[in-house]
Structures are given as structure tokens and as C-alpha cells.
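Peer 1: Build me a structure from this.
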Amino acid sequence: MPLRLIVPNMVTLLALCSGLTAVRMAFEGRWEFAVFAVLLAAVLDGIDGRVARLMKGTSKFGAELDSLADFVNFGVVPALMLYLWILKDAGSLGWITALIFAICAALRLARFNVALDDPDKPAWASRFFTGVPAPAGAITVLLPIYLEFLGLFPHWFADSAFVAAYTIGIAFLLISRLPTFSGKTLGTRVRRDYVLPLFVFAVLVVALTASYPFRMLSAISVLYLLAIPFSWRAHRKLVLADADLALDDDGDECDTDLDGIGDRDKDHGG
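Peer 2: As a prediction, this is how the structure comes out:
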């Protein structure tokens, strides 16, 4: 088997190892390491597909492995972490909440895999996901843990029932039909004058995340949730533009048909 087919799958397996390690850290009460392990799994998940495309090592096996790893890393692991952290205090309600989040992650990934085979998608559809993607859902659902580390955990937010409601809300965003920015088209082409500022921005983000991880994760989670209405608006504009274009095309076809009928009538009258 060529090495170019093995390397992307190794990255996926490393992401899976990182996600499973987060569960161990949660059982041991080492929440900082558990959060970092989930974040590392998300980073590796974003890399494996690009590595496969760069090395021309994409395969059906790799796609299936990636989907299964995503379910564990971003469905099962966050659900168990939240349950061990605070949801267990809610009894059966807490466990049901964890089940709902994991199940919604599985359903979201299954829908994503089916949508890949849709031949009727417009070209701009790759700019959007349908619903919140699993990695983003895993990062945002852990927001209460970030706030506790920052000492910003409000008293009313510390209630296990409220955390359960927040978790269920994120779970339903996973399976919703809301369009969200995918970011897949970013980085394919960069204007020459933007290259150096992009380097500086990337270094700044990495440095801030390394120095203030929970502040950055909290800010990213909140900003991502606030960006959903803007992604819906951008998606709606593109849908309406396609609808207007289709109406114009239909109108042109009708005019052509009417012109043809008029010409036939003239010929018949002659």
C-alpha cells in the first residue's frame, strides 16, 4: 500500500487517540488536559483531509475512518466530559442529555456523508455546512467548562439543569438545517499582498491560544454562535439569487417559445 494512503489515516488515528485520552483525563479530574486533548483532536481532524488531498491519498476507507473518529471525538467524548463534570448531578436528566448530544452528533455525521453524493448542489454550496459541524459543536458545548476555569462561571449557570439545557440546544444545532460557514474555501488562494499579514495573524492566534487558552476558546465559541445568523443571511442571499436566475431563464424560454409560435402562425397565414 502506498505511503500516501497510510499517512492521512495515521493522522486520523492520532486524532482518535487524543479524543479517547480526553475521556481518561476527565475520569481523573484533569480537566485542563481533557479540554486540550479535544482541541488537539479538532486540529488533527482539520488536517487529515487536507493531508489526504495534498498527497493524493484520499480513499473510501479513510473517509469511513474519519467519520467514525469524528463521532467518538466530537460526539461521545464531549458528552462524557460534561456528564462527569456536572451533568451527573442531574441524575437521569444528565445522562439523557449526554445521550441526546452523542446521538445528534451521529445523525449529523450520517447526514453529512449522504449529502456528499448529492449531484444537484450548486457550486457555492461548499461554502456552507448544513447545521453546526461536529468539531464546532464539541468546542462550543464545552463553553461552561471554559468559563469555570476563568472564574466567570455565573451562579445561575452553575446549575446542572441549565447546563443540560445548553447542551441540548447545541445538540439540536448539530441536526438543524441552519447553514453555517464551512471555511473549506479559505486558504485555497491568497492574494500576494495578504500573505505576510496572514502569517502574522496566524502566529498571533496560536500565541494567544497557547497563552490564554480558555479565554480564546470562550471567545471563539461565543463568536461562532453569534456568526450563525450572518451565515444564514449570506446563504439566503445566494438561494434567492439562484431563484431569480432560474425565473429569468424560464422567462427567456417562454419568450422564445412565443416567438416560435408567432412565426408558425405567420407561415400558416401565408
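
Peer 1: C-alpha only now, for contacts and for neighbours.
Peer 2: OK.

Peer 1: what's downstream of the one helix or strand L84 maps to, the next helix or strand?
Peer 2: Taking DSSP states H and E as the definition, L84 sits inside helix 77-85. Where DSSP H and E defines the elements, the next helix or strand beyond helix 77-85 is helix 92-115.

Peer 1: tell me what that following helix is packed against?
Peer 2: helix 60-71, helix 77-85, helix 134-141, helix 160-175 (3 or more Cα pairs under 8 Å, 6 or more residues apart in numbering; DSSP states H and E).

Peer 1: Try it again at 7 Å.
Peer 2: With contacts taken as 3 or more Cα pairs under 7 Å, 6 or more residues apart in numbering; DSSP states H and E, helix 92-115 sits against helix 60-71, helix 77-85, helix 160-175.

Peer 1: Can you lay out those helices as CSV showing mean neighbour count?
Peer 2: CSV is the format used below for these (neighbours: other Cα atoms under 10 Å):
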stretch, mean neighbour count
helix 60-71, 17
helix 77-85, 23
helix 160-175, 20
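
Peer 1: burial count for the nearest residue to V51 once chain neighbours are set aside?
Peer 2: Excluding the flanking residues, the one nearest V51 by Cα to Cα, 6 or more residues apart in numbering is P8, at 5.9 Å. As a burial measure, P8 scores 27 neighbours (other Cα atoms under 10 Å).

Peer 1: Who are the packing partners of the strand or helix carrying P8?
Peer 2: Per DSSP H and E, P8 falls inside helix 3-27. Taking 3+ Cα pairs under 7 Å, 6+ apart as contact, the helices and strands that helix 3-27 lies on are helix 31-54, helix 60-71, helix 77-85.

Peer 1: now the longest one and helix 77-85, what's the angle there?
Peer 2: This means helix 31-54. 180 degrees (axes from the mean of the first three to the mean of the last three Cα atoms, to 10 degrees).

Peer 1: Second input sequence below; structure requested for side-by-side comparison:
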Amino acid sequence: MTHQIDPETSDATSEDSVKRPRGIYLLPNLFTTGALFSGFYAVISGMNGHFTAAAVAIFVAMIFDGLDGRVARMTNTQSKFGAEYDSLSDMVSFGVAPALVSFTWVLQSLGKFGWVAAFIYCACAALRLARFNTQIGSLDKRYFMGLPSPAAAATIAGLIWFMTEKGIDPAPFAWLIALYVALIGLSMVSNVLYNSGKEINLKGKITFVKMIVIVLVVAFLATDPDLYLWLIFLAYTVSGPIQWLLRSRKRQAE
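Peer 2: Next up is the predicted model:
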């Protein structure tokens, strides 16, 4: 005897067998949304000629980007959705935003060479993020391979913020800035190792004297944030190649 299958019952069974999403975690993704909004705001500010606001927005995106991962780990709310959302947010905030802001700031005066330099940075940021996602868990957590995209964005945003605040006309330095942007982009896809800082224990205790030193350093940075933040991230960008050269000389000497 042949049994007939009710189409409605069959469809209901197949639908029940599909796992429905249970939703997403609010808190970490809220910080990721803040980073995405800051990157978008940087692009809009750059288009309107407000380059100080654009540069500051990129730094704000860095703060949100640093918080979302830590909050997710502290609250045990990591998810694949959060990881993918964070990667897309990073592409906007640290890939597209610095490229477009630097282009509207000065690179557009170079014509096709200006947008090529901006595109090199943007494309390298995308490649950097794609490579990072495929290498999660396979590298030493103490190091990043290639310059991290937030640090690259801060190195560009810091220069824009500094020159805008100090009233320095970027036009005479357009070619140097184009080379600067392109090299920072290429450093993201290099094999140079950068310290990740993940070995620092933020939950640990420090002495009272060290706490006073931290307060003094923060107060010192606040006196001229555009200059000192740019120099800090520029030094971090240069630290990778310097350490690579030192390690190469050490191996040759051995």
C-alpha cells in the first residue's frame, strides 16, 4: 500500500528541522555599531571639508573597536555573527574611511595618482582583514602579521589631524603624502611582525607609583593630542620593520 505524504505536513517538518537563529548579543555588537557609525561619520565629515572631525571620528572608531572584542570575551558573548560584523565594520572604519578622507583632503589634487594611492590603501586593508580572519588561532597571539588596520588608520588620521590643527597646507606635500598612504597600506599586507600587546594583563594589579605615571602620561598627551597620538602610532608603524631588521642582523651574526 502506497502512503501519500501531505505536502503541508512535509513542509512543516522540513521547516522545523532548520535551526532558526536565536538572535544576536546586544552589548558587543552595540560597540561594533558605534565603530561603524564613527567610520561612516568620518567619511561624511571629510566630504564636507571637516577634516579634524573626520580624523577624530577614526580614533573614536578605534576605541569602540577595542571595546567590542574585550566586552565579548568578558561577558562570554562571542559569536560568528559578531566576528563577521566586526570585520565588516573594520573595513569601513579603517579601510574605506582613511582612504576617502585622505583623498578628499589632499590626494585628489594629484589626479589619478591620488586615487591610486588611496585605492592601494583601501585594497590592502581588505586583504589584511581577509588574511587575519583566515589566520585566527594559527599565529602567536603576541604578534600580528602585518600592521593592524586600526593602527594604520590612526597613522593616517593622526597626520591629517595634526596638519589641520596646526594650519599646515598639505598641498606642497601631496606627493609625499600619497607615498605615505600607499606605504602604510602595503605594510598591512607585509609579513613583518608587530607586537599585539595581548600579553598585557589588564586585570592585574599595579603599584601606586605606576598609576601616577599613567595619569601623568595621559595628562601630557592631552596637552597636544593631535601631535602625540600621531607620533605614537607612527612609532608603532615603524617599530615592525626596525624589529625585523634587528632580528635579521641577529640571525646573521649567529
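
Peer 1: sorry, back to before: what about the helix holding L84 of the first structure, how far off from the second structure?
Peer 2: For helix 77-85 of the first structure, the mean deviation from the second structure after alignment is 0.3 Å (mean Cα distance after the TM-score superposition for the first structure).

Peer 1: And the aligned partner of S239 of the second structure in the first structure, how close does it get to S221 of the first structure?
Peer 2: Alignment note (TM-score structural alignment): S239 of the second structure maps to A227 of the first structure. According to Cα to Cα, to the nearest Å, A227 of the first structure stands 10 Å off from S221 of the first structure.

Peer 1: ditto for G183 of the first structure
Peer 2: From G183 of the first structure to S221 of the first structure the distance is 16 Å (Cα to Cα).

Peer 1: Ok, Y194 of the first structure next?
Peer 2: 26 Å.

Peer 1: go on, S18 of the first structure?
Peer 2: Relative to S221 of the first structure, S18 of the first structure is positioned 21 Å away (Cα to Cα).

Peer 1: neighbours around L186 of the first structure, how many?
Peer 2: Around L186 of the first structure there are 9 other residues, counting by other Cα under 10 Å.

Peer 1: Kindly state which residue of the second structure is aligned to it.
Peer 2: By TM-score structural alignment, L186 of the first structure lines up with I200.

Peer 1: so what corresponds to F59 of the second structure in the first structure?
Peer 2: In the first structure, F59 of the second structure lands on L39 (TM-score structural alignment).

Peer 1: go on, S93 of the second structure?
Peer 2: In the first structure, the residue matched to S93 of the second structure (TM-score structural alignment) is N73.

Peer 1: For burial, what's the neighbour tally of the closest residue to its match other than its chain neighbours?
Peer 2: Counting by Cα to Cα, 6+ apart, G19 is the residue found nearest to N73 of the first structure once chain neighbours are left out, at 4.7 Å. Residues near G19 of the first structure, counting by other Cα under 10 Å, number 28.

Peer 1: ditto for V51 of the first structure
Peer 2: Neighbours of V51 of the first structure (other Cα under 10 Å): 18.

Peer 1: R131 of the second structure now?
Peer 2: Neighbour count of R131 of the second structure, defined by other Cα under 10 Å: 14.

Peer 1: Likewise for L234 of the second structure?
Peer 2: L234 of the second structure sits with 19 neighbouring residues when counted by other Cα under 10 Å.

Peer 1: ok, now which ones touch it?
Peer 2: Shown in contact with L234 of the second structure (Cα atoms under 7 Å, 6 or more residues apart in numbering): T155.

Peer 1: where does it land in three-state SS?
Peer 2: helix (DSSP: H, G, I helix; E, B strand; the rest coil).

Peer 1: Can you tell me how far G75 of the first structure is from P2 of the first structure?
Peer 2: Distance, G75 of the first structure to P2 of the first structure, by Cα to Cα: 31 Å.

Peer 1: more neighbours, the two?
Peer 2: The residue with more neighbours, out of G75 of the first structure and P2, is G75; 27 against 7, by other Cα under 10 Å.

Peer 1: doesn't the more buried one fall inside a helix?
Peer 2: Yes: under three-state DSSP, G75 of the first structure falls within a helix.

Peer 1: My read is that it contacts R108, right?
Peer 2: No: contact criterion Cα atoms under 7 Å: G75 of the first structure and R108 do not qualify, at 9.9 Å.
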